[in-house]
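Q: curious how this folds, go ahead:
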Amino acid sequence: MKLIFLGPPGAGKGTQALGVSSKLAVPHISTGDMLRAAVRNQTATGLAAKAYMDKGQLVPDEVLIDMVRERLSMDDCAAGYLLDGFPRTVEQAEALEQISAPDMVVNISVPDVKLLERLAGRRVCGKCQGTFHISKLADEEVCPVCKGELIHREDDKPETITRRLKVYHEQTAPLIGYYSAKGKLKTVDGDNRPEDVLKNILASLE
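A: As a prediction, the model looks like this:
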């Protein structure tokens, strides 16, 4: 099955994608992770993308489309994929139709006020890349798993989050109409316990 997860930053797409991809035995492809790895490794794509990401802006289409085309051509995508973080615009969705059209699109819906709360408290371990929320941490600076340093990512700071949500509503939300018109859209309430959200997503795919 070829799947796309839509939803604003902080909706839990990454968490849910891991659960769904293991159930369906298809690779979870997060464009955010792909981009962050490219930034870390200082590839040409990574350096080009970093300037946009630091400002809370979307990375240009041609950069993302090339990355996605390359990734979807790999052998592990033969039986399908789960894309998280792409497409973000109708133009990208049209490009994806040419590369490998999705069978189903899941929209994870969460109110903005909850997203701000979730994202502003998010910390990422610089060593193991684990993601944690300060409400669940005894120490806000040390990773509970590997004792690495916890980082408050630039794009998780309140002013950047507000910009990211504005960009999402302006540019990404039209995808909901695009995929709805194709009869491929399922919307799931993401403002629940993660295990309940997963259950509802799997039920929507049956």
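Q: drop to CA atoms for contacts and neighbour counts, all remaining ones
A: Fine.
Q: hmm, who's touching stretch 97-110?
A: Stretch 97-110 is touched from outside by 1-8, 11-13, 69, 72, 176, 179, 184-191, 201, 205, with contacts defined as Cα atoms under 8 Å, 6 or more residues apart in numbering.
Q: now do the end-to-end distance for it.
A: Counting by Cα to Cα, to the nearest Å, you get 27 Å between the two ends of stretch 97-110.
Q: if we can go back for a sec, in helices, which of the contacts of stretch 97-110 appear?
A: Residues of the contacts of stretch 97-110 located in helices (DSSP state H): Lys13, Arg69, Leu72, Ile176, Tyr179, Ile201, Leu205.
Q: the nearest residue to Tyr168 once chain neighbours are set aside: neighbouring residues, count only.
A: Sequence neighbours aside, Pro8 is the residue nearest to Tyr168 in space, at 6.3 Å (criterion: Cα to Cα, 6 or more residues apart in numbering). Around Pro8 there are 23 other residues, counting by other Cα atoms under 10 Å.
Q: pretty sure Pro8 sits against Lys166.
A: No. Counting by Cα atoms under 8 Å, Pro8 does not reach Lys166; the two are 9.8 Å apart.
Q: how about the strands of the protein, start to end?
A: If you assign secondary structure with DSSP state E, the strands in the chain sit at 2-6, 28-30, 81-84, 104-109, 122-125, 131-133, 150-151, 185-189.
Q: thinking again about what came up before, buried subset of the contacts of stretch 97-110, written for ChimeraX?
A: Buried subset of those, written as a ChimeraX selection, criterion 16 or more other Cα atoms under 10 Å:
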select :1,2,3,4,5,6,7,8,11,12,13,72,176,179,184,185,186,187,188,190,191,201
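Q: roughly how far apart are Ala120 and Ile151?
A: Using Cα to Cα, one obtains 12 Å as the distance from Ala120 to Ile151.
Q: here's the other one to compare against:
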Amino acid sequence: MKLVFLGPPGAGKGTQAAVVSKEYRIPHLSTGDMLRSEVAAGSQLGASIADDMQSGKLIADETISSVVAHRIALPDAAAGFLLDGYPRTVRQADFLESLLGSVKLDLVIELVVDPTILIERIQRRAAMTLAGGGAARADDNIDSLRKRLSIYQTETAPLTEYYQRKGQLFRLNGDAPLEFVSRGIVGRLAHLRGQ
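A: Down below sits the predicted model:
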């Protein structure tokens, strides 16, 4: 299966992607995780994107598209993958379509969440990380989140219409309890596979 998760920061994409990844034994490819790893490793790419990530800016289409293209080409993604955090623009979606060629995405899953709930989730995630002795993500702060939400509305929200026109979009209420959202996604994927 080849899947994409859409949704604003804090919508639960990573949580739900982990469920689907385990259920279907496909790698969960989080562009946020890939980019944070580059920053932590001190790579040339990491150094060039660190400030943009901390301030909540989108990474340049060419940069993130090359990272995704490289990752999708690895052997563990040959049988399928789940993209979380990519595409974020229509231009990236066009690139992904050309990268996949004749292979089409099986489904694009969008988690729709009220913005006030998103802010509460991000604050709770940062507090839990700090309470556990970890370091909060550089982009887990209110100023960065507000900027990321604004960018999401202008840059990423148009993907809803893009994938709806292609008949690939499945929207869910991400405000619902985690188990309910998971059941909805797994049920839809089982239906697609004729199970």
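Q: TM-score of the superposed pair?
A: Put the two chains on top of each other and the TM-score (TM-score structural alignment, normalised by the length of the second structure) is 0.92; 187 aligned residues with a Cα RMSD of 1.3 Å.
Q: of the ones in helices among the contacts of stretch 97-110 of the first structure, closest to Gly80 of the first structure?
A: When those are compared for distance to Gly80 of the first structure (Cα to Cα), Leu72 comes out closest, at 8.8 Å.
Q: since we're on the aligned residue in the second structure for Ile161 of the first structure, how many residues are nearby?
A: Under the alignment defined by TM-score structural alignment, Ile161 of the first structure corresponds to Leu145 in the second structure. Each residue near Leu145 of the second structure was counted by other Cα under 10 Å, and the total is 21.
Q: surely Leu145 of the second structure touches Lys57?
A: No. Under the criterion of Cα under 8 Å, Leu145 of the second structure makes no contact with Lys57, lying 10.1 Å away.
Q: any idea how far the closest residue to Val20 of the second structure other than its chain neighbours is from Gln92 of the second structure?
A: By the measure of Cα to Cα, 6+ apart, the closest residue to Val20 of the second structure outside its immediate chain neighbours is Val186, 7.0 Å from it. Val186 of the second structure sits 26 Å away from Gln92 of the second structure when distances are taken as Cα to Cα.
Q: who has more neighbours out of the two?
A: Looking at Val186 of the second structure and Gln92 with other Cα under 10 Å, you find the greater number of neighbours at Gln92, namely 19 against 16.
Q: let me see the contact set for the more buried one.
A: Gln92 of the second structure makes contact with Asp61, Ser65, Tyr86 under the criterion Cα under 8 Å, 6+ apart.
Q: which of the residues you listed map to contacts in the first structure?
A: Retained contacts for the contacts of Gln92 of the second structure in the first structure, judged by both residues aligned by TM-score structural alignment, their matches' Cα atoms under 8 Å, are Asp61, Ser65, Tyr86.
Q: in PyMOL, select just the buried ones from the residues you listed.
A: One line in PyMOL is enough to select the buried ones among these; burial here means 16+ other Cα under 10 Å:
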select buried, resi 65+86
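Q: tell me the one among the kept ones among the contacts of Gln92 of the second structure nearest to Glu23 of the second structure.
A: Proximity of these to Glu23 of the second structure, judged by Cα to Cα, is greatest for Tyr86, which lies at 20.9 Å.
Q: what residues are up against the closest one?
A: Contact analysis of Tyr86 of the second structure by Cα under 8 Å, 6+ apart lists Val4, Phe5, Leu6, Ser30, Thr31, Val68, Gln92, Ala93.
Q: likewise for Leu47 of the first structure?
A: The neighbourhood of Leu47 of the first structure, defined by Cα under 8 Å, 6+ apart, consists of Ala38, Val39.
Q: try it again with 6 Å
A: Shown in contact with Leu47 of the first structure (Cα atoms under 6 Å, 6 or more residues apart in numbering): Val39.
Q: quick one: it and Leu64 of the first structure, what's the gap?
A: As for Leu47 of the first structure, its distance to Leu64 of the first structure is 13 Å (criterion: Cα to Cα).
Q: same deal with Asp103 of the first structure?
A: Taking Cα to Cα as the criterion, Asp103 of the first structure is separated from Leu64 of the first structure by 21 Å.
Q: what about those two, which has more around it?
A: The residue with more neighbours, out of Asp103 of the first structure and Leu64 and counting by other Cα under 10 Å, is Leu64; that gives 21 against 13.
Q: run a quick neighbour tally on the residue nearest to Arg40 of the first structure when sequence neighbours are not counted.
A: What sits nearest to Arg40 of the first structure in space, not counting adjacent residues and going by Cα to Cα, 6+ apart, is Gly46, at 7.4 Å. Summarising burial for Gly46 of the first structure: neighbours were counted as other Cα under 10 Å, giving 19.
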